[in-house]
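In: I would like the atomic coordinates for the input below:
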Amino acid sequence: MRPVDEHVAHAVSLMAPVDLDEVALAEAFGRVLARTVTARYDSPRFDNSAMDGYAVRAAEVTVGTRMRVAADIPAGSGEPPALHSGTCARIMTGAPVPHGADAVIPVEHTDAATAEVTFYQSAVTGAHIRRAGEDARAGDAVVAAGQLLGAWQLSAAASAGHATVAVRRRPVVAVLATGDELVDPGMEPGPGQIVDSNSTLLSMLVTAVGGVPVVLPRCPDRPGAVAAALAGVDADLIVTAGGASVGAYDPVKADLAGHGVEFFAVAMQPGKPQGLGTVNGIPIACLPGNPVSVAVTFHVVVGPMLRALLGAVEPKVLAAPAAEGWKCPAGRAQFVPAVVESDGSVRPATGGGSRSHLVASLAAGRVLAVVPAEVEQVYAGDTVGIMTSILENMG
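Out: From the prediction side, this is the model:
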């Protein structure tokens, strides 16, 4: 069997980054940043108050000091007058600290007067002052290329002085589910039929990573049907679900093996039968048909392919303790839809482990617990790898 790391490296090698777009911040949510955003100016741009209160010379204020209020400094008021010895200035949060002041005393530690104020605490040099450039200096990297742009990242780009950012074009991903047994969601399945959940699953996962899914009409289990369905497809990547194993009616393998696509037994559970290659010059990933297998192989194999197209940073595999024990397949890395407990430990989302037909576990699971191929039994308290669900990162 082919090791998972080798298979993923092969998959990623098929991809080349898509071109760039320069878009307004409002259009960049969920896109992947193509060029690092740097600060156009210092942030903050000037020393400013972190509190509503009084700007003072720290050495002049102790408990009970009474002092004339020489100026009023609201936010956005421009350059304030210098602060002279023996006086203070009423100042609002975000307003520039006047020259000569070296501390701010919050209004709640005073009698809040506007003409002559009494202080109820001593001043400490530097207290409640945000210094110019303490967040970022002009030219500093603020948002690194390869990041998925969410609200926090776009806010940082705006604060750094940018109205637009360079992002990767959203790659187009053609999705093809196969199988005579499949019917549309909402239909009543007949004898031997099941609902096609894979088209929905793949479409949503492609969208979550940053691609544009194009769902092709489902393919029957007939020789030549897959090749015909893919003829003329214009996409950056093709992903198929089903028909990639060794069955007598596996149309994906029958049509594509030896025609630009290789099929492998990958050392993972679920997701053992897979194919990789190109069709009409377009990279293709051929996944198994069971929905849990589709979900897992997308996260493990197709996700990295799409992130390679987008130039996106690959998320790290984290670690967590197992809340309970479970068995693992000999010689195969295991990826188990799992639930995160309140103490940070994880347990399988269902009692059935990672078997590929357990579709309900996808709804309950929030992460994939990752167990190396050499481990045949996880015990409670053992450390396992954690892959965060792609859909958990959409916000």
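
In: for the rest of this, base every contact and every neighbour count on C-alpha atoms.
Out: Fine.

In: where along the stretch 251-395 of the chain do the helices fall?
Out: Using DSSP state H, counting those that start in this stretch, the helices found in the stretch 251-395 of the chain span residues 251-256, 291-297, 303-310, 360-364.

In: so how far is the second one off the chain centroid?
Out: Its chain's C-alpha centre and that of helix 291-297 lie 19 Å apart, by CA atoms, centre = their mean, to the nearest Å.

In: equivalent analysis for the last one, please.
Out: Here helix 360-364 shows a centroid-to-chain-centroid distance of 21 Å under the convention CA atoms, centre = their mean.

In: before we compare anything, build this one as well:
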Amino acid sequence: MTEQSGTTADACGTEAVGDRHWTVDEHLADVLAGVAPLPAIELQLLDAQGCRLAEDVVAAGDLPPFDNSSMDGYAVRTADTVGATTRYPSVLTVVGEIAAGAGELPRVGPGQAVRIMTGAPVPPGAEAVAPVEWTDGGSGTGQAADAMAPPVAGEEVRVLRDVAEGAHIRRRGSDIRAGETVLTAGARLGPTQLGLLAAIGRGTVRVRPRPRVVVLSTGSELVQPGEPVGPGQISDSNSFTLTAAAQQAGAIAYRVGGVPDDTAVLRGVLEDQLGRADLIVTSGGVSVGAYDVVKEALQSSAGGADHAGVDFRKLKMQPGKPQGFGRIGEGAEGIPLFALPGNPVSAYISFELFVRPVIRTMLGAADVHRPRTRARCTGAVRSPAGRRQFLRGWYTAEDGTVAPVGGEGSHLVGALARANCLIVVPEETVAVAADEYVDVVLLTD
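Out: Okay, here's the model as predicted:
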């Protein structure tokens, strides 16, 4: 929705004045209302890493698909090994050899054995596998071996102990049965899940693709890290923080270098990025200054029909009061765009609260929000009335405490880097005493 100079409709359809201040919950509900999981596509296995399954996966066959040996040794009949000892071994005639991948299999008859390698199919007639360590390895010495001698005609092997039925055989279907659901829709595909899909014979899989997120910072004062910083300039950190945060959330993220405070240039950059974006995130230029070019370029009075869906708001939160959200591009179904504040802490906290849930929704994830908990705050903190405060903190799970880290300033990137959570102070609370309990948003996966 677009906020006009007069009135604007809120999420419930009521009218409010143009300088309305939205609550955090209202803004979050509004941005999530227009976002859905990306349409499912079929991908090759390695291309699907990090994606979420769009459907249940059912095994077409058993795994393992046949009985096979879990050891190098000899396939035997258990009756032929009863009472076998080192002093009185069972002497068996070796009638063949089976390697992994073998097709035709020799039959094991009474008094016979077949040399077998790990993973090889168990031959007919065999009831167990005697590991090579339980035999003399065909050496004829009667001493336990750790390797099998090269095969020779008329070879005999001495088995030095009883072998129980089924010993060292991996039975068909002992891992997965045909018709079994092995992965459910919504599961995230990592290395082990992709290995499972390959093991059951799947070459492709239907998934929700990872959203493509374009991140850019605005400001003529920005220089790229590693370049000389002149008077009045700063290194661009926001684009790195937000790109990394988007990747951590599960997106494919593209970082665009700092865009100068020029409305025409910004519009051109945004239009260039539309072809590779499912979501665009900007930082800076959303307040009320003379050079707040994001607001100038995208608000409905300046952006034209292509940008009419971008809404700039004031939120009852600190840091992160100014926010922008909407869609850009041709037609009613444009690309979602978040315009975040320029201060580094404000930008990152805004991303965690609003952008990350949208990325997770596009992925088709069930857990779109960061986990929360209650913790005992070890230090006293203050908060402005009427705003939900998000303070940086360090949460210790062992004793359930949280310690404030750094001050309230929205420029304190050093403190932000030392934090692993956000301490939440409600709008109606202006002070939290030491040892009081607070809500905590955990920032670690």
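
In: once they're superposed, tell me the TM-score.
Out: The TM-score (TM-score structural alignment, normalised by the length of structure 1) is 0.76; 383 aligned residues with a CA RMSD of 4.2 Å.

In: okay if I get the helices of the stretch 251-395 of structure 1 as TSV plus mean neighbour count and distance to residue 152 of structure 1?
Out: Below are the helices of the stretch 251-395 of structure 1 laid out as TSV (neighbours: other CA atoms under 10 Å; distance: least, CA to CA, whole Å):
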stretch	mean neighbour count	distance to residue 152 of structure 1
helix 251-256	24	42
helix 291-297	26	28
helix 303-310	25	20
helix 360-364	15	28
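
In: residue 433 is in contact with residue 380 of structure 2, correct?
Out: Yes - taking CA atoms under 8 Å as the definition, residue 380 of structure 2 is a contact partner of residue 433 at 4.5 Å.

In: one step back: can you lay out the helices of the stretch 251-395 of structure 1 as JSON lines showing distance to residue 384 of structure 1?
Out: Converted to JSON lines, the helices of the stretch 251-395 of structure 1 look like this (distance: least, CA to CA, whole Å):
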{"stretch": "helix 251-256", "distance to residue 384 of structure 1": "34"}
{"stretch": "helix 291-297", "distance to residue 384 of structure 1": "16"}
{"stretch": "helix 303-310", "distance to residue 384 of structure 1": "21"}
{"stretch": "helix 360-364", "distance to residue 384 of structure 1": "18"}
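
In: tell me which of these sits nearest to residue 104 of structure 1.
Out: Relative to residue 104 of structure 1, the nearest member of the helices of the stretch 251-395 of structure 1 by CA to CA is helix 303-310, separated by 46.9 Å.

In: now tell me what touches the closest one from outside.
Out: 8, 11-12, 14-18, 32, 146, 168-171, 209, 211, 313-314 (CA atoms under 8 Å, 6 or more residues apart in numbering).

In: corresponding residue for residue 115 of structure 2 in structure 1?
Out: Structural correspondence for residue 115 of structure 2 with respect to structure 1 (TM-score structural alignment): residue 90.

In: quick one: its match and residue 55 of structure 1, what's the gap?
Out: From residue 90 of structure 1 across to residue 55 of structure 1, the span is 6 Å (CA to CA, to the nearest Å).

In: between these two, which is the more surrounded one?
Out: Remark: of residue 90 of structure 1 and residue 55, residue 55 carries more neighbours, 34 against 24, as counted by other CA atoms under 10 Å.

In: got a list of what residue 344 of structure 1 touches?
Out: By CA under 8 Å, 6+ apart, the contact set of residue 344 of structure 1 is 320, 321.
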